[in-house]
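J.: My questions concern the predicted model and sequence given below.
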Amino acid sequence: MTWSDAAFLLAAGVIGGLTGSIAGLASIATYPALLLVGLPPVTANVTNTVAMVFNAIGSVWGSRPELTGLGPWLKRILPVAAVAGAIGAALLLSTPAEGFEKIVPILLGGASLAIAIPRRGNAAARVSSHRRHTATILLESAAIFLICIYGGYFGAAAGVLLIALLLHVGHATLAHANASKNVISGVANTVAALIFSFFAPVHWPAVFALGLGCLIGSRLGPIVVRHAPAGPLKVLISAAGLALAVKLGIDAYS
């Protein structure tokens, strides 16, 4: 890898880290960048996953104020995310990608629309109901489990799916849902990255260049979410997710 390739990946990492920590769309910038510097698709995918560990570090670091009080909930849900990330990584190493490629545009399009749809009902009542009803807890855990499997497998826009889910199961604000997304996706991604480090063709020079950019960009993202108007930001995230869903749909079905 040349110095110009490294500089290009650093810049792509900053953009990816920023968009990833805000909307879970880091791979829009990072995965194509790895392809453009000459990495084959599978190598680019696993290299991208490993580099996203730096994105998780910066995102969680920047999200600390919003994570206050969420410790008990995260302790319950993070083991689910970790197991799912491992399953996703194992699937990538053992199965073809066609099945996921065809269903992801549909899931992503639905999640992007859900982000823009206002929630009904009192947020506090929703949280209370969430904590009381075992059925809701199990459904939430199952949904996070499935999303994190996809996150460990490929991960493009898995964060959008998580934000849509979390906004509709009791997280009071976009900033809190985004902070939880950063932790959950970070755990699933880190587990997958550990597996790829031993069993997949990771391109380590690209990891360090891209990862450094991701660390810088992802540290800034939560600050943007914290201070930007939630309504317009939701619309922006929704629009970006829909655009990616269309692009992935064209690629999958063409």
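T.: Yes, it's here.
J.: make it CA atoms for all contacts and neighbour counts henceforth
T.: Fine.
J.: Show me which residues of the helix or strand where residue 191 lies are buried.
T.: Residue 191 belongs to helix 174-199 when assigned by DSSP states H and E. Using 16 or more other C-alpha atoms under 10 Å as the burial criterion, the residues of helix 174-199 that qualify are 174-197.
J.: for whichever helix or strand comes after that helix, packing partners?
T.: Tracing the chain C-terminally past helix 174-199 and defining elements by DSSP H and E, one meets helix 204-227 next. Using 3 or more C-alpha pairs under 8 Å, 6 or more residues apart in numbering; DSSP states H and E, the elements in contact with helix 204-227 are helix 3-23, helix 41-62, helix 174-199.
J.: swap the cut-off to 6 Å and go again
T.: For helix 204-227, the elements it packs on are helix 3-23, helix 41-62, judged by 3 or more C-alpha pairs under 6 Å, 6 or more residues apart in numbering; DSSP states H and E.
J.: Report the angle between that helix and helix 41-62.
T.: Comparing the axes of helix 204-227 and helix 41-62 via axes from the mean of the first three to the mean of the last three C-alpha atoms, to 10 degrees yields an angle of 40 degrees.
J.: Structure two is appended below for comparative analysis:
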Amino acid sequence: MSPTEAVLITLAGVAAGTINTVVGSGTLITFPTLLAFGVPPVTANVSNTVGLVPGSMSGVFGYRRELAGQGARVLRLGSASLLGGVAGALLLLWLPSSAFDTIVPALIALGVLLVVLGPRIQRSVAARAESRGGIPDHGVWWVWPAVAAAGVYGGYFGAAQGVLLMAILGIGVADSMQRHTATKNVLALLVNAVAALVFIAVADIDWVVAGLIALGSVVGGQIGAGVGRRLPPALLRAVIATVGIVALVVLVA
């Protein structure tokens, strides 16, 4: 690997760490970068997942204030992310790469639609739940299986996992967008970390690539926390939808 390639991969890691902390979809930067430098697709995918884990940890640390009082919620939903992440990582190793070609763009499109319509849908969900005693702190009943399903997708590939999680949390859990971002960062970290452990155990990792992405993504995680925290809810929702649409265009092109 040339010094220029190493610098570009590190910079891609910075960009991915920033985007992952605010929204998700950083994989859409690092994965194509690795492919452009000749890294085989499966090796690129697993090495990228391993490399982005430190950046996810950085993003969680950057949003630690918004996690205050969310311990029980994170523990409950985190179990869904862990189970989903393991299942998704195993699917990546067992299934042909064409298996999710149809469902992945559909999931991203659904996530973008739910983010855009989130406030209206959330009001309807909240009104319905209020008639039954209100929304529990961990969300309505379908939030846990939906988070688990997002974890399966995240363990398999991961691009726009954050868009899906923000849609699920924004509709099914009564809280602010910034606190949802903090929760999303923890859930995405759990998915990436458990998938990375599976890959380290059974797949070939390019440790140079993973290390460069890790270095960049840690820096990006702190940048993302600073930028994301200053975004008002409506603008944050617009950023999430925009990133999701870009992800959709890239994947179907």
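T.: Ah, there it is. Predicted, not measured: the structure shown is a model, and the values here were computed from it.
J.: What does the superposition give as a TM-score?
T.: Aligned and superposed, the two chains score 0.91 in TM-score terms (TM-score structural alignment, normalised by the length of structure 2); 248 aligned residues with a C-alpha RMSD of 2.1 Å.
J.: picking that back up, residues in structure 2 aligned with the helix holding residue 191 of structure 1?
T.: Aligning helix 174-199 of structure 1 against structure 2 (TM-score structural alignment) gives residues 177-202.
J.: The matching stretch vs structure 1, average offset?
T.: Mean deviation of stretch 177-202 of structure 2 relative to structure 1 after superposition (mean C-alpha distance after the TM-score superposition for structure 1): 0.7 Å.
J.: Pick out the residue nearest the middle of structure 1.
T.: residue 159 (3.0 Å; C-alpha atoms, centre = their mean).
J.: contacting residues for that residue?
T.: Residues near residue 159 of structure 1 by C-alpha atoms under 6 Å, 6 or more residues apart in numbering: residue 24.
J.: Map it across to structure 2 for me.
T.: Per TM-score structural alignment, residue 159 of structure 1 is aligned with residue 162.
J.: Figure out the helix or strand that its match lives in.
T.: Counting by DSSP H and E, the secondary-structure element that holds residue 162 of structure 2 is helix 161-172.
J.: And residue 30 of structure 2, by the same measure?
T.: Secondary structure from DSSP H and E places residue 30 of structure 2 in helix 27-36.
J.: Any idea how far stretch 96-109 of structure 1 is from the middle of the chain?
T.: Relative to the chain's own centre, stretch 96-109 of structure 1 is displaced by 15 Å; criterion: C-alpha atoms, centre = their mean, to the nearest Å.
J.: Would you mind listing the buried residues in that stretch?
T.: Buried-residue list, stretch 96-109 of structure 1, by 16+ other C-alpha under 10 Å: 101, 102, 104, 105, 106, 107, 108, 109.
J.: TSV for those residues, including distance to residue 239 of structure 1?
T.: As requested, those are arranged in TSV below (distance: C-alpha to C-alpha, whole Å):
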residue	distance to residue 239 of structure 1
101	20
102	20
104	16
105	14
106	14
107	14
108	11
109	10
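J.: Serialize the helices and strands packed on helix 204-227 of structure 1 to JSON lines and add fields for distance to residue 230 of structure 1 and mean neighbour count.
T.: Below are these laid out as JSON lines (distance: least, C-alpha to C-alpha, whole Å; neighbours: other C-alpha atoms under 10 Å):
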{"stretch": "helix 3-23", "distance to residue 230 of structure 1": "11", "mean neighbour count": "25"}
{"stretch": "helix 41-62", "distance to residue 230 of structure 1": "17", "mean neighbour count": "26"}
